[in-house]
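Enquirer: Give me a 3D structure for the following:
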Amino acid sequence: MSERYFDADVRDGAETFARTKHGILIGGEWRDAVSARVFETYNPATKSLLGVIPEAGAEDVELAVDAASRAFNEIWSKLPPSERQRLLWRLGDAVEAHADELAVLETLDNGKPVREARVIDIRNAIETLRYCAGWATKLTGETVPVSFPGEWHSFTVRQPFPVVGLIVPWNAPIMMAIAKLAPALAAGCCAILKPAELTSLTALRIGQLTQEVGFPPGVINILTGAGRGVGQAIVDHPGIEKISFTGSGAVGQQIISSAARTMKKVTLELGGKSAVVIMQDADLDKAIPSAARGIFGNAGQICNAGSRIYAHRSVYDRVLQGVADFAEKLVVGNGLLPSTQMGPLISQAQLERVCQYVALGRTDGASVVIGGNAEDETGYFMRPTVVAQTRQNMRIVQEEIFGPVVCVQRFDDNNALDDLAMLANATEYGLGAVLWTRDLSSAHRLANRMRAGTIRINGGGLDPALPFGGMKKSGWGRESGREGVEAFTETKSVIVAL
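Expert: Reported below is the predicted structural model:
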């Protein structure tokens, strides 16, 4: 972005798009929902109206499935893999060309600092499109020797699900939409994308870009609306053979139950309560700010947020003070302002939820070192919060809060690696974990014992090439990497008598 952060015309363009009359995308056409119902979307930093969005329902899902099925049978399945690759790469170029606009639109709709949206979310979306584009030409089977009497040629092939349903959350709208669209399209599927009701705008803009770069009509369909309405209809429809969902554990369990009726394949990326373990030999100059950014980034509204910090007693005081100092200096405000380092929570309901967890922690005996309260009444702002003197059985330690609240606990020399692993593993979640130590042996041994889908040692981030997903109640299956693309295919065995 420029020194001015972004040009005034970029903001004007994003706001104009938000106010534009929107439609749902079915079969290459933008149209009203069959019911003609709409809902409003608001800027969480100002509580002001951004735009009016169509509320799709079961009738629209029916139309979208028909359009996607026709597109798959008549066009998409007949294109060579290199054409899917080319279209995905062109979409990546289009997202890059409109990166500032998309970042501002994301901030208006979600609230996160625009620089964070630009540098993290939009960049990740671009890289995901380009990474998955390469897989379009590389999804292969293998030849398999068999032991039947006679002479045979046996092999496997990977074939896409014709129509898939992609349901994305509100905390990283564009990044998560692309994280599901890109592998599905690379695999050869046609998609029905449902953005979160609270944050639909960037998905609608991406829909326009897919048309501009030449995706055939019906390959990508976008239905906006509530999860209990259009989302449930997507899960229930027998013509959709695969669901990829990111969101809460409660909704994930409902999807499993509903999908069982039609035997849909399901990928679920659900909640987390990720542990950050800081050993006595850790590089604290790196570990402390990293741990703070890991919980206060996106106002803590990240499934993989490091919301539990376990620090060795010899460094505990410095870690606690360092994270608290980081929190105190954070500038909380409207994400469009250059000075803002942490934006608002997504809604009044989410703000109340986070404040209730802090109050519950106090009731249970925890000590709030800093923060713990709403910021002001302009938007849904929460002060970054550091909590100490917690116990493992406290709800504030065990349950996902999805806000800028971190619990800091100490461990001592009596805690062997097995004990540390037990601390890190002592929740129903298993999405991620972070470990800080200079001891390579301890790092590998502890990482081996941690029950989480992604372990980061001494830093690092998430990359489209790395599989991402959770253990335990953090989900089913993996997104990203080779596994993420293959999840949108089924393996077929073929045997030929020679």
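
Enquirer: Could you use CA atoms for every contact and neighbour count after this?
Expert: Fine.

Enquirer: Disregarding residues adjacent in the polypeptide, which is nearest to the residue nearest the centre of the chain?
Expert: The structure's the chain has its C-alpha centroid closest to residue 176; by Cα atoms, centre = their mean the separation is 4.5 Å. Nearest residue to residue 176, sequence neighbours excluded (Cα to Cα, 6 or more residues apart in numbering): residue 168, at 6.0 Å.

Enquirer: Isn't residue 68 up against residue 239?
Expert: No. Residue 68 lies out of contact with residue 239 (Cα atoms under 8 Å); the separation is 9.7 Å.

Enquirer: out of the two, which sits in the more crowded spot?
Expert: residue 68 (30 against 20; other Cα atoms under 10 Å).

Enquirer: check contacts around that one.
Expert: 27, 162-163, 190-192, 218-221 (Cα atoms under 8 Å, 6 or more residues apart in numbering).

Enquirer: Most neighbours among these, which one is it?
Expert: That'd be residue 190 among the contacts of residue 68, by other Cα under 10 Å, with 31 neighbours.

Enquirer: What segments of the stretch 51-200 of the chain are strands?
Expert: Applying DSSP state E, counting those that start in this stretch to the stretch 51-200 of the chain gives strands spanning 152-160, 163-167, 190-194.

Enquirer: gap between residue 161 and residue 151?
Expert: Noted for residue 161: a distance of 32 Å to residue 151, by Cα to Cα, to the nearest Å.

Enquirer: Next, the second sequence, to be compared with the first:
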Amino acid sequence: MAAHIALRRSSKLLTRSYVSSSSSSSISRRFIRQMSMDTQGAAAELRSSGLLQTQGLIGGKWTDAYDKKTIEVCDPATGDVIVNVPCMGRRETNDAISSAYEAFKAWSKLTANERSKCLRKWYDLLIANKEQLGRLITLEQGKPLKEAVGEVSYGASFIEFYAEEAKRIYGDIIPPTLADRRLFVLKQPVGVVGAITPWNFPLAMITRKVGPALACGCTVVIKPSELTPLTALAAVELSLQAGIPPGAVNVVMGNASEIGDALLESPQVRKITFTGSTAVGKKLMAGAAGTVKKVSLELGGNAPCIVFDDADLDVAVKGSIAAKFRNSGQTCVCANRILVQEGIYEKFANSFTSAVQDLQVGNGFREGVSQGPLINEAAVQKVEKFIQDAVSKGANVRLGGKRHSLGMTFYEPTVISDVKSEMLLSREEVFGPVAPLLRFKTEEEAIQMANDTNAGLAAYVFTTNVQRSWRVSEALEYGLVGVNEGLISTEVAPFGGVKQSGLGREGSKYGMDEYLEVSRLGQMIYQFLLTSVDFIHTVIAGEICVFGGHESCMRCGHCLSASFELEFVHLPTY
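Expert: The predicted model follows:
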């Protein structure tokens, strides 16, 4: 078995650059020692619960990498290694694809009600294990436990929703152009799906893709982030317990390049769904062209948060903080730019900064913590680069702007004012706890500033003017717009971007279409004299009973009633 709990301190992360003084260094060392004990305890607890799976899943079997290579999964709050997991590649992925392809033949033939029951059981198990799954998310991703448990509820909601939507995949009947023709539209599962998911929502990004895929009758090969694979493995373990058959869901992790290439090159994979950076999304889109796969992409954002001078200040401050600092600013729909009308700029900036100052930074397992660590050192360095660029061009740091005294990858919640459109903080997605404040004068200027980006995922508007809220929302070039709210994602509404923020939609009934193919069936209706049940059976049911496989309708009441139903619907009466 590839996994073992190493639980060693990653000393290379504890360099002097993480602390500002010998005093804070001492605080950091005490903090790390305490948190290391939390890592050990959490890992042991999860192992005893059976949710700490540490192998890939191929065809219903837990599997090591064929060459026995492993990768470390670390706690970002401490640098401790939680476990080692397999570093899989092309061979394992090809086998997972083959397993999914074989499983598709049976899974797609189940009735919608049968698939629905499996999904409902999976949802029930996710909710029953909500606390443990939340602890696992905090352990490997770092977000506060309250947020992590909330993610489990949010992620499970997609499984619950699609358990019901599985029974509502409707086709269509098109009025024919000729009297003896009938035209039907059928919706059928696309086939094997390759799902590539990110580290920032390690459960919800799995369920938001796998839920509708399974509901439609597809099977899936999941490639979770190598930074947070444990939550994905726990989730699919529960899917097996729910009765979802072996091979319907597979998990491979490790060598991203090899896994991605295998998914793109295989003709058995008919769809790629990806959440991640725009740069990687473009490569996947180009690679999918080789076998002309369906593609849905949820890519990077640069969300504007527009605060007009007629906004309710308290609502705007609370909503902007929720939109900006959730998950330490590591979400694709984070308020990346806060545009404030000049009449209330200083008042908003003061109230906003005061509220941000109350955010408590720390290990996600600690009560009262509202901001955990960033995912890794590269994320911290990106934040530092963006802030340095802004300050060098005239921006002012009102709060934060440096690494937290706790060390590691903890960063102080930061507010920067007098940010200009040419700064990196305005042009690119920072993916960290940094709130840039920009000024605007008029509604037209705000819309122009908001749309001046290649991204188009989410936007936020704060105003008490209903006419303005509609006018501005409809002018914004974004797939999602929240008015007077900072949390906008839900399982019942479509989620997705425009421009270079992606293609397709996830969630809601519209998310089902991404996993379905539309087929047109044309049928010529002949006018026969109906003389016997056997003749009806031969002409209409196609000589083989579609319900029981019997050779004669007299053996099965189902096909007899179906035949007469077809007679009245499609054939003239003699």
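
Enquirer: if we can go back for a sec, aligned partner of the residue nearest to the centre of structure 1 in structure 2?
Expert: Aligned counterpart of residue 176 of structure 1 in structure 2: residue 205 (TM-score structural alignment).

Enquirer: I figured its match hits residue 198, correct?
Expert: Yes. The pair residue 205 of structure 2 / residue 198 is scored as a contact, 7.2 Å apart, by Cα under 8 Å.

Enquirer: Overlap of the contact sets of those two?
Expert: With contacts taken as Cα under 8 Å, 6+ apart, residue 205 of structure 2 and residue 198 have residue 275 as neighbours in common.

Enquirer: remind me, longest helix of structure 2?
Expert: Longest helix in structure 2, counting residues (DSSP state H): helix 22-49.

Enquirer: That helix packs against which elements?
Expert: strand 81-86, helix 130-141 (3 or more Cα pairs under 8 Å, 6 or more residues apart in numbering; DSSP states H and E).

Enquirer: how far out from the middle of the chain is stretch 301-321 of structure 1?
Expert: Relative to the mean C-alpha coordinate of its chain, stretch 301-321 of structure 1 is positioned 23 Å out (Cα atoms, centre = their mean, to the nearest Å).

Enquirer: okay, and it goes to which residues in structure 2?
Expert: Against structure 2, stretch 301-321 of structure 1 falls on residues 330-350 (TM-score structural alignment).

Enquirer: go on, stretch 82-99 of structure 1?
Expert: Counting by TM-score structural alignment, stretch 82-99 of structure 1 corresponds to 113-130 in structure 2.

Enquirer: How about residues contacting that stretch?
Expert: With Cα under 8 Å, 6+ apart as the test, stretch 113-130 of structure 2 has contacts from 107, 133, 149, 152-153, 156-157, 159-160, 162-164, 166-167, 211, 214-215, 217, 235, 238-239, 241-244.

Enquirer: next one: stretch 159-170 of structure 2
Expert: Against stretch 159-170 of structure 2 from outside (Cα under 8 Å, 6+ apart): 112-113, 115-120, 122-123, 186-187, 207-208, 211-212, 215-216, 491-492, 508-509.

Enquirer: what's the spacing between it and its chain's center?
Expert: Distance, stretch centre to chain centre, for stretch 159-170 of structure 2: 18 Å (Cα atoms, centre = their mean).

Enquirer: And for stretch 267-274 of structure 1?
Expert: Distance of stretch 267-274 of structure 1 from the chain centroid (Cα atoms, centre = their mean) equals 9 Å.

Enquirer: what's it aligned against in structure 2?
Expert: Alignment of stretch 267-274 of structure 1 against structure 2: residues 296-303, by TM-score structural alignment.

Enquirer: same check, this time on stretch 479-497 of structure 1
Expert: Counting by TM-score structural alignment, stretch 479-497 of structure 1 falls onto residues 506-524 of structure 2.

Enquirer: Next, the buried residues of that stretch.
Expert: 506-509, 511-516 (16 or more other Cα atoms under 10 Å).

Enquirer: Mind checking which of these are in strands?
Expert: Judged by DSSP state E, strands contain the following of the buried residues of stretch 506-524 of structure 2: residue 516.

Enquirer: ok, residue 463 of structure 2 touching residue 484?
Expert: Yes. Counting by Cα under 8 Å, residue 463 of structure 2 touches residue 484, with 6.8 Å between them.

Enquirer: Need the nearest residue in space to the aligned partner of residue 145 of structure 1 in structure 2, chain neighbours excluded.
Expert: With TM-score structural alignment as the criterion, the equivalent of residue 145 of structure 1 in structure 2 is residue 175. Nearest residue to residue 175 of structure 2, sequence neighbours excluded (Cα to Cα, 6+ apart): residue 183, at 6.9 Å.

Enquirer: neighbours around that neighbour, how many?
Expert: Using other Cα under 10 Å: residue 183 of structure 2 sits among 15 other residues.

Enquirer: And the one 4 residues further on, by the same measure?
Expert: A total of 17 residues lie near residue 187 of structure 2 under the criterion other Cα under 10 Å.

Enquirer: so what corresponds to it in structure 1?
Expert: When structure 1 is aligned by TM-score structural alignment, the residue opposite residue 187 of structure 2 is residue 158.

Enquirer: looking just at contacts, which helices and strands does the strand or helix carrying residue 422 of structure 1 meet?
Expert: Taking DSSP states H and E as the criterion, residue 422 of structure 1 maps to helix 417-425. For helix 417-425 of structure 1, the contact count by 3+ Cα pairs under 8 Å, 6+ apart identifies strand 275-278, helix 440-449 as packing neighbours.
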